[in-house]
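> Turn this into a model:
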Amino acid sequence: MAVTYTAVVDVDGEGRNGGHVRSSDSLLETSLAVPKQLGGAGGATNPEQLLAAGWAGCFLGALRRAAASRKIRLTSTTITAEITLTHGDDGEFSLSAVLRPVLGGVDRATAQELALAAHEICPYSKALRGNIPIVIDADAAAS
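Have a look, this model is predicted:
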């Protein structure tokens, strides 16, 4: 298998609690903070938001690819990605996810079919499927 692309990101400091993120090309540079909902200061992004953004961006591309392969023209595409951090009774943290794509130009059944096809294509989905609970809940855009 040929390497297509490798992203390189450095994180320093205290990681999610005051760390700093910088990509090797400097296109991504931001600070990290524990969200206020977890007792932190907030005011900066966190790993869950970064995962949600990356996955949603990748998943939208996979949706468009799935539609194109079926010769379906989408008039619009949006997605909401929810990454939830949970703390179990055993003291361990884990993640779960909900992906909510909304597709224009198709009915709800077709939107769900395309979303499930995208879940098979998307590299993020492939990496996380079977490792965390994932819900795919697609809908058709209001016309």
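> hey, let's count contacts and neighbours off CA atoms from now on
Will do.
> Which helix in this protein has the most residues?
Longest helix in the chain, counting residues (DSSP state H): helix 47-69.
> the inter-axis angle of the helix or strand following that helix versus helix 47-69?
Remark: after helix 47-69, the chain's next helix or strand is strand 76-87, criterion DSSP states H and E. Counting by axes from the mean of the first three to the mean of the last three CA atoms, to 10 degrees, strand 76-87 lies at 140 degrees to helix 47-69.
> next up, for comparison:
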Amino acid sequence: MPIQQSDVLYTAVATAENGRDGRVATDDGTLDVVVNPPRELGGSGTGTNPEQLFAAGYSACFQGALGVVARQEKADLTGSTVTAKVGLGKNGDGFGIIVEISASIPGVDTDTARSLIEQAHQVCPYSKATRGNITVTLG
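The predicted structure is shown next:
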């Protein structure tokens, strides 16, 4: 269910200059990065790129969702990590992305880890935003 503007608790604001070959900065100055296409796409690869920024945001958000679920299940997340791989490729409309999320949760058994990851995928705001729009696999 979509949230209403009156329910918003925080709004991040970022502005890009020159798209994939320029700069992106947040209004509060905490993020200010050069963006360049990766070498694989013919760019210099000297800066970050939108896919890396998306992967960073998705992995952090998913780790937060995993924390919420683990607290509910009384599971130990000590030493856990979440990795997001974001691929960019051609599709029928031009370009699209695909995501693979994997988590390492050393404090629980394999079945519990899998359950926690699947539950986190249901509550993570990034997962909700992408559901039905892009392929997201859980590893």
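> list the contacts for the most centrally placed residue in the first structure?
The geometric centre of the first structure, computed from its C-alpha atoms, lies nearest to residue 55 (CA atoms, centre = their mean), at 2.5 Å. Residue 55 of the first structure makes contact with 81, 124, 125, according to CA atoms under 8 Å, 6 or more residues apart in numbering.
> Apply 7 Å and report the result again.
Residue 55 of the first structure is in contact with residue 124, counting by CA atoms under 7 Å, 6 or more residues apart in numbering.
> Counterpart of it over in the second structure?
When the second structure is aligned by TM-score structural alignment, the residue opposite residue 55 of the first structure is residue 58.
> Would you check how far apart its match and residue 110 of the second structure are?
Shown here: residue 58 of the second structure relative to residue 110 of the second structure, a distance of 22 Å by CA to CA, to the nearest Å.
> roughly how far is stretch 25-35 of the second structure from the heart of the chain?
Averaging C-alpha coordinates over stretch 25-35 of the second structure and over its chain gives two centres that are 18 Å apart (CA atoms, centre = their mean, to the nearest Å).
> what's the matching range in the first structure for it?
Under the alignment (TM-score structural alignment), stretch 25-35 of the second structure falls on residues 22-32 in the first structure.
> Return the set of buried residues in the matching stretch.
Taking 16 or more other CA atoms under 10 Å as the neighbour-count basis, stretch 22-32 of the first structure is seen to contain the buried residues 22, 31, 32.
> hang on, the first one in a strand?
Looking back up the chat, that one is residue 22 of the first structure. Yes: the assignment for residue 22 of the first structure by DSSP: H, G, I helix; E, B strand; the rest coil puts it in a strand.
> Assess the claim that it and residue 8 are in contact.
No: between residue 22 of the first structure and residue 8 there is no contact, the gap being 8.6 Å when judged by CA atoms under 7 Å.
> Count the neighbours of residue 101 of the first structure for me.
Neighbours of residue 101 of the first structure under the rule other CA atoms under 10 Å: 25.
> What's the match for it in the second structure?
Counting by TM-score structural alignment, residue 101 of the first structure lines up with residue 103 in the second structure.
> how far away is that match from residue 75 of the second structure?
14 Å.
> Could you do residue 130 of the second structure as well?
26 Å.
> of those two, who's got more company?
Between residue 130 of the second structure and residue 75, residue 75 has the larger neighbour count (other CA under 10 Å), namely 17 against 13.
> Trace that one over to the first structure, please.
With TM-score structural alignment defining the correspondence, residue 75 of the second structure maps onto residue 72 in the first structure.
> And residue 118 of the second structure, by the same measure?
Under TM-score structural alignment, residue 118 of the second structure pairs with residue 116 in the first structure.
> Its match is in what secondary structure piece?
Here residue 116 of the first structure, judged by DSSP H and E, is contained in helix 108-121.
> tell me the angle that helix makes with helix 47-69.
Interaxial angle, helix 108-121 of the first structure versus helix 47-69 (the same axes, to 10 degrees): 110 degrees.
> helices or strands next to the next helix-or-strand element following helix 108-121 of the first structure in the packing?
Following helix 108-121 of the first structure in sequence order, the next helix or strand is helix 123-128 (DSSP H and E). Under the contact criterion of 3 or more CA pairs under 7 Å, 6 or more residues apart in numbering; DSSP states H and E, helix 123-128 of the first structure touches no helix or strand at all.
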